[in-house]
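**Student:** Please work out how this folds:
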Amino acid sequence: MPAHHHILIVEDNPGDVRLIREALRDVPVTFDVAMDADQAIEILYRRGKHAGAQRPNLVFLDFNLPKGGSRELLRTLKQDEDLRLIPIAVLTTSEADKDIRDAYQLHANCYLRKPLDLDSFFRTIRGTAEFWLNVASTVEPVQRG
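**Tutor:** From the prediction side, this is the model:
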C-alpha cells in the first residue's frame, strides 16, 4: 500500500482505536481519529481546527456511536457528491440483522463484526485495509475544502 493512503477511524472507544492503529502499524498509512459523528464531520468537511485535514481513502466506522450518530453520519457521507465514493467499513460488535440491513441500506461498503480474539481482530482490520487500499479499484478522494 502506498504511503499516501489515509484512514479515518470513527470510534468512541479509545481501546478499539488503539487496537486498529496497532493492527495497521506495519502498513504505510496515516490516520485521523474522530470520537463521535460530529468530530468526523468536522474532519471530513475540513472545518475549524481540521481545516488542513486530508480526505481519507478509507473510513472505519463504529456503528454504535452515541445518539445514533453512526447512521446519520453514514447517510450524510453517502449523500455527499464529494464524499460518497470513500469506502466505509462499518465495524461493530452487533450481530443484529436490523443493524446489518441498516448499514447496507445506507450504502456502507462492508459490515464487519469486531472479533473477540486479538489475532482475528488484527486479521480483519489488516485484510479490510489491504482490500480497500490495495486490491479494490477506487478513486482518490476529492481534496477540495
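**Student:** contacts, neighbours, all on C-alpha from now
**Tutor:** Fine.
**Student:** Now do the helices in this protein.
**Tutor:** Secondary structure of the chain, counting by DSSP state H: helices at 14-23, 37-44, 69-79, 97-105, 118-130.
**Student:** Using JSON lines, lay out the ones you listed together with mean neighbour count and distance to Asn57.
**Tutor:** Formatted as JSON lines, the helices of the chain follow (neighbours: other CA atoms under 10 Å; distance: least, CA to CA, whole Å):
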{"stretch": "helix 14-23", "mean neighbour count": "15", "distance to Asn57": "15"}
{"stretch": "helix 37-44", "mean neighbour count": "19", "distance to Asn57": "11"}
{"stretch": "helix 69-79", "mean neighbour count": "18", "distance to Asn57": "13"}
{"stretch": "helix 97-105", "mean neighbour count": "14", "distance to Asn57": "19"}
{"stretch": "helix 118-130", "mean neighbour count": "17", "distance to Asn57": "10"}
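**Student:** Second input sequence below; structure requested for side-by-side comparison:
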Amino acid sequence: MERYKMSTILIVEDNPSDLRLMMRAFKKSNLTNDLATAIDGEQALDYLFGQDGDEYRHALPVLILLDIKLPKIDGLEVLEKIRNHERTQMLPVVILTSSKEQEDVARSYKLGVNSYIRKPVDFNHFVEAVQQMGLYWLVLNESPFH
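**Tutor:** Below you'll find the predicted structure:
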C-alpha cells in the first residue's frame, strides 16, 4: 500500500475567496502541513491519479478537503472516483462546503465521505473549525497508512 506524504493536505475549492480564507485559517491555526490545491474536480483527479495513465506525480495527501459544487467534475463524482480506486479508497475525505442540501449530506455519506462540514461564514468560526478539524484528522485520528 502506498504511503501518504504525511505533510500534504489537498484542498479542492473553486472559489478564490474561500480558498484564501482556508489558507489564512490554516496559517492562523499554526497547522504546518503543506497545502496543495485544485480548483476543479478534474485537477483534483489529475493530482491523485495523473493524466492518461501517466505515472503518479504526487504522493497521496494525508487529508482531502473537498467542495461539492465544482466546475468540470463535481465534488461528489470526485469522491466516488476516490472511493472506487484501490490507490485512494482509504484516504480521509472531508466535504467542506456551503451546501445546506440534506440530499448532498446523505449522498456524501453513501459515497463514503469521512466527514461533512458546512463552511462557517464568520472568519473566527472558520478558524476554529479548521483548528478542530486539524486536531482530529492530523493528530488524533489513526491512519491505516502508518
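**Student:** Once they're superposed, tell me the TM-score.
**Tutor:** Here the TM-score for the pair of chains, by TM-score structural alignment, normalised by the length of the first structure, is 0.87; 139 aligned residues with a CA RMSD of 2.2 Å.
**Student:** before we move on, back to that, could I get the helices of the first structure in TSV, plus columns for distance to His4 of the first structure?
**Tutor:** Output for the helices of the first structure, formatted as TSV (distance: least, CA to CA, whole Å):
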stretch	distance to His4 of the first structure
helix 14-23	16
helix 37-44	17
helix 69-79	22
helix 97-105	28
helix 118-130	13
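**Student:** Among those, which comes closest to Ala3 of the first structure?
**Tutor:** With CA to CA as the measure, helix 118-130 is the member of these nearest Ala3 of the first structure (12.7 Å).
**Student:** Provide the aligned range in the second structure for the closest one.
**Tutor:** Under TM-score structural alignment, the match for helix 118-130 of the first structure in the second structure covers residues 123-135.
**Student:** now do stretch 92-106 of the first structure
**Tutor:** Following TM-score structural alignment, the aligned partner range for stretch 92-106 of the first structure in the second structure is 97-111.
**Student:** so how far is that stretch from its chain's centroid?
**Tutor:** Distance, stretch centre to chain centre, for stretch 97-111 of the second structure: 15 Å (CA atoms, centre = their mean, to the nearest Å).
**Student:** And for stretch 116-130 of the first structure?
**Tutor:** Distance, centroid of stretch 116-130 of the first structure to centroid of chain: 14 Å (CA atoms, centre = their mean).
**Student:** Also stretch 41-55 of the first structure?
**Tutor:** Offset of stretch 41-55 of the first structure from its chain centre (CA atoms, centre = their mean): 15 Å.
**Student:** again, but for stretch 51-61 of the first structure
**Tutor:** Remark: stretch 51-61 of the first structure is offset 8 Å from the chain centroid, using CA atoms, centre = their mean.
**Student:** quick one: buried residues of that stretch?
**Tutor:** Ala53, Gln54, Arg55, Pro56, Asn57, Leu58, Val59, Phe60, Leu61 (16 or more other CA atoms under 10 Å).
**Student:** and the fourth one, what pairs with it in the second structure?
**Tutor:** Using TM-score structural alignment, the equivalent of Pro56 of the first structure in the second structure is Pro61.
**Student:** I'd say that match and Lys5 touch.
**Tutor:** Yes: assessed by CA atoms under 8 Å, Pro61 of the second structure is found in contact with Lys5 at 5.6 Å.
**Student:** Please pull up the equivalent of Leu76 of the second structure in the first structure.
**Tutor:** Correspondence of Leu76 of the second structure to the first structure, assessed by TM-score structural alignment: Arg71.
**Student:** sorry, back to before: which one of the buried residues of stretch 51-61 of the first structure is nearest Arg101 of the first structure?
**Tutor:** Set against Arg101 of the first structure, the nearest of these by CA to CA is Leu61 (15.5 Å).
**Student:** wait, what's in contact with the closest one?
**Tutor:** Contacts for Leu61 of the first structure (CA atoms under 8 Å, 6 or more residues apart in numbering) come out as Ile9, Val10, Glu11, Ser70, Ile88, Ala89, Val90, Leu91.
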